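Asks: sequence plus the predicted model coming up.
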Amino acid sequence: MHNGRGAGTYCGVGVSSRHMLLNSVSAIFLATAMTFAALPQDAQAQDYRFNTVQVDGNQRIETSTIISRMGIERGKTISAGALNDAYQRLLDSGVFETVELIPRGNTLVVKVVEHPTINRINFEGNRRVKDETLEGAIGSQSRRVFTPEQAERDAATIAEIYSTQGRVAATVVPRIIRRSDNRVDLVFEISEGDTIEIERVSFVGNRVFSDRRLRRILETKQAGFLRTFIRSDTFIADRIEFDKQVLRDFYLSRGHVDFRVNSANVEFTRERDAFFLVMDVTEGQQFSFGKITTVSEIPGVEAPAYQDVLKIKPGVVYSPSLVENSIARMERLGLKNGVDFLRVEPRITRNDRDLTLDIEFALVKGPRIFVERIDIEGNTTTLDQVIRRQFRTVEGDPFNPREIRESAERIRALGFFGDANVETREGSTPAQVIVDVDVEEKPTGSLSFGGSYSVSDGFGVAIGLTEDNWLGRGQRLGLTLSTAQDAEQYVLSFTEPQLLGRDLRFDIDLGVANTNSSFASYDTERAFFAPGITFRLGELSTLQLRYRWEASEMVQRTATTVSGAVIASEIAQGKKSSSALGLTYTYDSRIGGLNPNAGVLFEVGVDAAGLGGDNEYFKTSAKAIAQTRVWHEEITLRASLDVGAFTWQGSGFSRAIDRFVIGPNTFRGFEPAGVGPRDQSNGVDDAIGGNYYAVARFEAEFPLGLPEELGLRGGLFYDVGNVWDVSDVNTAGGTIVGADGSFRHVIGFSLLWTTAFGPLRFNFSKALKKETFDKEQSFDLTIQARF
């Protein structure tokens, strides 16, 4: 903020941004009236002829320029109306405060008072928005002519900036301070006002989905008791328009093709300190896919081959995205088969009787248009190649509008740009187009501070430094420093999303980790180096190939710490290294599948160590998750299965840190390593892990009927699992229990609390079946916070 007040005095009268310099406008009207009063009373009935035009009062504007602007020719007869037009042209030029035309015989005297120039511009009262932001938004500039109209527009622009932040009560008063040499200081006095909250968001006309469900998808949120930290509950007009489109997309993806938003009414509360938002909607009936057929109108292109690539089937709930994905598959097949300019037109037949939509995909020949070039503007940091590789089309390729739209979405999804527009225009010939890409970059680096707490790891802090667009190459570089009471980790990570210009993601992690075990008499120290490459096998599946080198050691906690025979023998092995190759296959249909309310995740990985290093083993793990939403998407049902197998191949014995030791994140109801084989020799109770484990979890999440602004949901869960087998373990001298194990059963209730600081989960559990040596944990709290 700047003061801006000097020795001058105010010459303008400040008004709010909604009244905009009314005194200045009144002064113009008064000057106009005085000017016409100066003309003869019978001016409208007279004609004039001026041999001389005399201009008085001009300082910056040349006399010849003023005469030329008037358009009056010497010695030529003009009417009173033409004289009035000349006066209006001078006034409309925007450089004069007042204009006066005085006929004196054959001489026309033109008296003008020029607008002052702006010496400097100051902003007062702005705390939420920086001066630099406001200066870039207004049209008035230093050393340019001041006009009340432009100051009016600038005040409205500033008020609009505050309105987009939910401060609709903000007022802006433009004032001027007179300086010498016909200069002024322009000062915008800003009263930011308070943010106006959305007190309540409600819907009219919805029958299938509840208000609660619809509110969850909107960007606009109603005020909660954490309103001090949540800014999405402020009223922003543009956000309401965005929410209308979000609602349309939500219903269309669920087959409601006739859905529409009739109105979105925003009204003040009685106290006029908040808004009510009421959306009137018409849901319409839900439609499903009917007959799915493909026809070809291109000679030599057979329709059955294209029909075979379709994934949608009759009976599936209609979604425009599924149709779009089908078109993309067909066009890719056409490109593979060398069919240029292939276009797929979906022809929809509506069947109101059985609420189905028959889709006929017509293969037609598109216009012969080529991409002449791709022009990119606005990227000052990001390299052109980062943007260009989001296009599957290059210069000289056939033009495909759908592919250009998808490329635009990929550019926006990078997260490097605040705004990204992709448009096409005609090229050098009608058969060519130019693709214009206009981007507006935004900061891509971040520094984050976080805090966490869990029963297993205790309190901890995390510092993260991340650059998502390192050196403008689209690469991600991150440094994470995290520490908890019982766990520390320091990791440097790097990601190249498109290695060698191909759809290959390269990752590499380098770090150290130290763990103070809460379930045994040893600590661990690790250093690791882990590169990997991930590529896509299909639309929903990926394969990762990786390598991991690790040096690890089990360390006795203190000189006086007593360990069991098993752990003592493993500590005695000292530092050992492993060099392992691995791969992981992942299939995930939870987001991109045919059903937006259901999906599955399947993941299986194997690591083989022995390519150098001290350890030799095979370690396999698999995970399967299936989830769905029921009861109008209010309840989420989820089932998951985790299994793992460890096989020691080397000489000697394996260690506990090599085998499986599971905790509450995998099996609720027990402490870390609370289930599985244990060594109770030497009066201790050490968890030693097992070669195999299996855990099945079943859970349901549901609303509790409490006010939504509390952010509370409930959950019920049932877990069953086991950890077993200690073959290839040096059990000499140990007292081993739970080697064969048994399946434990746990039930529980969860309280899920979504806060401004992050998700909190409270688990209350009870073991229905357990072993006497198990370590039960009836309560678990996990907090993850970023600020």
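Replies: Received it, and whenever you're ready, just let me know what you need. Numbering: from 1, shown residues only.
Asks: from here on, just use CA atoms for contacts and neighbour counts.
Replies: Fine.
Asks: just the endpoints, please. Distance across stretch 646-661?
Replies: 11 Å (Cα to Cα, to the nearest Å).
Asks: chain center to that stretch: distance?
Replies: 43 Å (Cα atoms, centre = their mean, to the nearest Å).
Asks: that one: which residues count as buried?
Replies: 646-649, 653-656, 658-661 (16 or more other Cα atoms under 10 Å).
Asks: check it against this one:
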Amino acid sequence: MNLYRRLILSFGLMVVACGARAGEFVVQDIQVDGLQRISAGTVFNYLPVQVGSSVSEQEYPEIIRALFKTGFFSDVSLERKGSVLVVTVIERPAISEVRITGNEDISTDDLKKALAEVGLVEGRVFDRSLLDKVEQELLRQYYSRGRYAVRIDSQVRPLERNRVAITIEISEGAVASIGQINIVGNQAFSDKELLGLLQSSTTGWLSFFSKDDQYSKQKLAADIETLRSFYLDRGYLKFNVDSTQVSITPDKKDVYITINITEGEPYTIEDILLTGNFGDVPESDLRKLITIEAGETFSRAKMAETTKKLSERLGEDGYAFANINTVPQVNDETRKVTLNFMVDPGQRVYARRINFQGNIKTQDDVLRRELRQAEGAWVSTKDLDRSKTRLQRLEYLESVSAETPAVPGTNDQVDVNYTVVERPSGSLMFGIGYGQDSGLLLNASVTQNNFLGTGNQMSVVLNRADYGENYSIFYNNPYFTPDGVSRGFRLYYRNIDASQINTADYVLNNYGVQVSFGFPLNEFDTLVLLPGYDHVTIDTTTGTPVEIFDYIDQNGDTFNEFKLDATWARDTRDRVVFPTSGSLNQISTELAVPGSDAEYYKLNYRGVMYYPFARWLTWSLSTDIGYGDGYGNTDGLPFFENFYAGGLRSVRGYKANTLGPRYSDNEPSGGAFKTVASTQLILPVPFLEKSENVRTAVFFDVGNVFATPSDFDANELRYSVGIAGLWLSPLGPIAVSVAAPFNDKPDDETEVFQFSFGVPFN
């Protein structure tokens, strides 16, 4: 019986072995059918079988899976023809074209870059599942921008040679507006106070410019951080945002936001510690930078500001990579915090070399003289920042970037590399302009702000307008001495018909020369002295007022003036053109020295300040006050030196030069005392993402001119409000304002719309 069983088992094993061998064969050749674009070599590279290998039918699924993983094929089958392995494939189509339509909020280039990252790009193999993922990603992106009504429609059109054209049609829909924002859980602060902190808001009168009523996920995340910072700056260390709910109306036009918070209790400062290594910086210098005191409410902002000041102070003495760790030790029972500022200065770092790149025309020493960081000296973060700012203020540089790479093989040296982009510094211009103040303006000029790459300034200007002629030659060397003392000169000739600029009917003819010397007093203050000579001739007409005839009878119609002018200015603005922060304070004097035919002086103060409220909003406040008088042999300020007000560069909404006292013939006479002020909210330009050369503002102007300071009367000040626009166009500067005077008198000459083209702003 046992022998019989053994015979049956052996026979079964032989049958199984014979079956396995029946499906196995040695591959003498491999044939690939169905290829159109993909080469047979590519298939062979992915096949786990080679000629000479033994293959059985049980291995077919593994071979098929290997080819499917390539993503090239939509179907793969195997069969045997004798000793030949036949691979039959159906290729996926290739993407011949990807076309996107209907997108405005996201640019086509940005969308195509995103598609390329996931493989949906021309020339690649088309996978329908990939297109579905792309549609979902596009929806996600548009949802994050508040466009919940967006529709994505993808169409795949077959082409010859197994290709497809993909069209993605996007209907963006309107951005969902914020219908309401609710904050739940606040007790210490009112809803109004907290909502006023947020970028997101319901629709208001500035929403057209700020877009604050348009919902976006990123903006909401920033608002949550704003709330967190607000509470942490007021001592609420345990503040927490528990949840945020965003719901949208069925028509997908309005969004309702609910923010649930837990305030906790405020904490106070118990003690302040300063520990660690201070390097060569006196501890007293660091301690006086800590303005936080025991007993006051904890503030994360003050803590961060103190950390920044400590780091900057260490950076001034060469510890460019100092590390300040602020460790708050919190006692939850007493709700008190001990702050420990732990200082690790690291090694002092030196500047090995300072290099410039990109200055094709400008000489290296012209840029190097603006630097406050020296080679071989400690790397001072303060000097590095100031050096970059001084370079950025050069009119012939468009942009400046700085890098401080470490010197290979050292741990205490860096190179300072400045990369600059030059802008065209010279121009030969023939142009036509028009201004309501100046009339038709024909001009020809040769200007060089960087003459031969030396940084010197030179210009020859020939202007002819309805009001007369103006010709000048100007040259200035800003570094006449290595210490930054400047020297320049100006020759000029003017022949002005005063009646054409809304003043009395007479002709002013003058020519002269002026030399300038500029002395830098420090990083921000400059004193400029301008001695010169001015020859003035007054020509009258039949329409000249009797007061001017009387003046000429007493003083003559020709004046030789020897002048000494001076200007002190403190300029901390971030830019000279279209600044957004900083201030300019300027006091200037104009003196006709004793011995001149007319002895007089003029004083003028001009101040302007810029306060950035937000990335898109800047507030500016400016004032311009002037006073003049005669002395010695001259009684009062000569009439041709009077101050005037009104116009595009003064009190807008009133015709240029028409405010203030008048002659007996009712023509404006100007006065010896001028006071003008303006405040502006500088707003983003609608429909323009980048507006470096354009500025719009809502303004409020006030001012007037008076015969003398004793004649000043606040009731005689004129006011106006309006909107202004400035554009540095390729053809010349354009200024426009629409103003509404609201306390004008019957004799005032108002002008709602004012503009100029081709006339400088200042």
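Replies: Yep, that arrived. Remember, it's a predicted structure, so these values are computed and weren't measured experimentally.
Asks: quick revisit: pull the most distant pair out of the buried residues of stretch 646-661 of the first structure.
Replies: Gln649 and Val661 (19.3 Å; Cα to Cα).
Asks: need the helices for the first structure, in chain order.
Replies: Using DSSP state H, the helices of the first structure run over 22-38, 63-70, 80-92, 131-137, 148-163, 211-217, 237-252, 303-307, 320-336, 384-388, 401-413, 565-571.
Asks: list the buried residues of the fifth one.
Replies: Yep, that's helix 148-163 of the first structure we're talking about. 148, 150-163.
Asks: how far away from the center of its chain is it?
Replies: On Cα atoms, centre = their mean, the centre of helix 148-163 of the first structure falls 29 Å from the chain's centre.
Asks: quick check: angle from that helix to helix 22-38?
Replies: 160 degrees (axes from the mean of the first three to the mean of the last three Cα atoms, to 10 degrees).
Asks: against which helices or strands is helix 148-163 of the first structure packed?
Replies: helix 131-137, strand 171-179 (3 or more Cα pairs under 8 Å, 6 or more residues apart in numbering; DSSP states H and E).
Asks: what does the fourth one give?
Replies: Secondary structure elements in contact with helix 131-137 of the first structure, counted by 3+ Cα pairs under 8 Å, 6+ apart, are helix 148-163.
Asks: relative to Phe755 of the second structure, how far out is Ala735 of the second structure?
Replies: 5 Å.
Asks: which of these two has more residues huddled nearby?
Replies: Between Ala735 of the second structure and Phe755, Ala735 has the larger neighbour count (other Cα atoms under 10 Å), namely 22 against 19.
Asks: so that one: helix, strand or coil?
Replies: Of the three states, Ala735 of the second structure takes strand under DSSP: H, G, I helix; E, B strand; the rest coil.
Asks: from what I see, it and Ser729 are in contact.
Replies: No: using Cα atoms under 8 Å, Ala735 of the second structure is not in contact with Ser729, being 10.2 Å away.
Asks: number of nearby residues for the residue nearest to Ser720 of the second structure when sequence neighbours are not counted?
Replies: In space, and not counting its chain neighbours, Ser720 of the second structure is closest to Pro741: 4.1 Å by Cα to Cα, 6 or more residues apart in numbering. As a burial measure, Pro741 of the second structure scores 21 neighbours (other Cα under 10 Å).
Asks: again, but for Ile66 of the first structure
Replies: For Ile66 of the first structure, using other Cα under 10 Å, the count is 17.
Asks: residue in the second structure paired with it?
Replies: Matched to the second structure by TM-score structural alignment, Ile66 of the first structure sits across from Val43.
Asks: what's the closest non-adjacent residue to its match?
Replies: Using Cα to Cα, 6+ apart, the nearest residue to Val43 of the second structure is Leu67, at 7.6 Å.
Asks: mind telling me what the one you found corresponds to in the first structure?
Replies: Under TM-score structural alignment, Leu67 of the second structure pairs with Leu90 in the first structure.
Asks: which residue, other than its chain neighbours, is closest to Asp534 of the second structure?
Replies: Gly512 (4.4 Å).
Asks: residues touching the one you found, list them.
Replies: Taking Cα atoms under 8 Å, 6 or more residues apart in numbering as the criterion, Gly512 of the second structure is in contact with 491-493, 532-535.
Asks: adding distance to Thr572 of the second structure and neighbour count, write those residues out as JSON lines.
Replies: Rendered in JSON lines, the data for these read as follows (distance: Cα to Cα, whole Å; neighbours: other Cα atoms under 10 Å):
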{"residue": "Leu491", "distance to Thr572 of the second structure": "30", "neighbour count": "17"}
{"residue": "Tyr492", "distance to Thr572 of the second structure": "31", "neighbour count": "17"}
{"residue": "Tyr493", "distance to Thr572 of the second structure": "34", "neighbour count": "18"}
{"residue": "Gly532", "distance to Thr572 of the second structure": "29", "neighbour count": "19"}
{"residue": "Tyr533", "distance to Thr572 of the second structure": "32", "neighbour count": "17"}
{"residue": "Asp534", "distance to Thr572 of the second structure": "33", "neighbour count": "18"}
{"residue": "His535", "distance to Thr572 of the second structure": "36", "neighbour count": "16"}
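Asks: export the residues you listed as CSV, with columns for distance to Gly409 of the second structure.
Replies: Below are these laid out as CSV (distance: Cα to Cα, whole Å):
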residue, distance to Gly409 of the second structure
Leu491, 57
Tyr492, 60
Tyr493, 63
Gly532, 59
Tyr533, 62
Asp534, 64
His535, 68
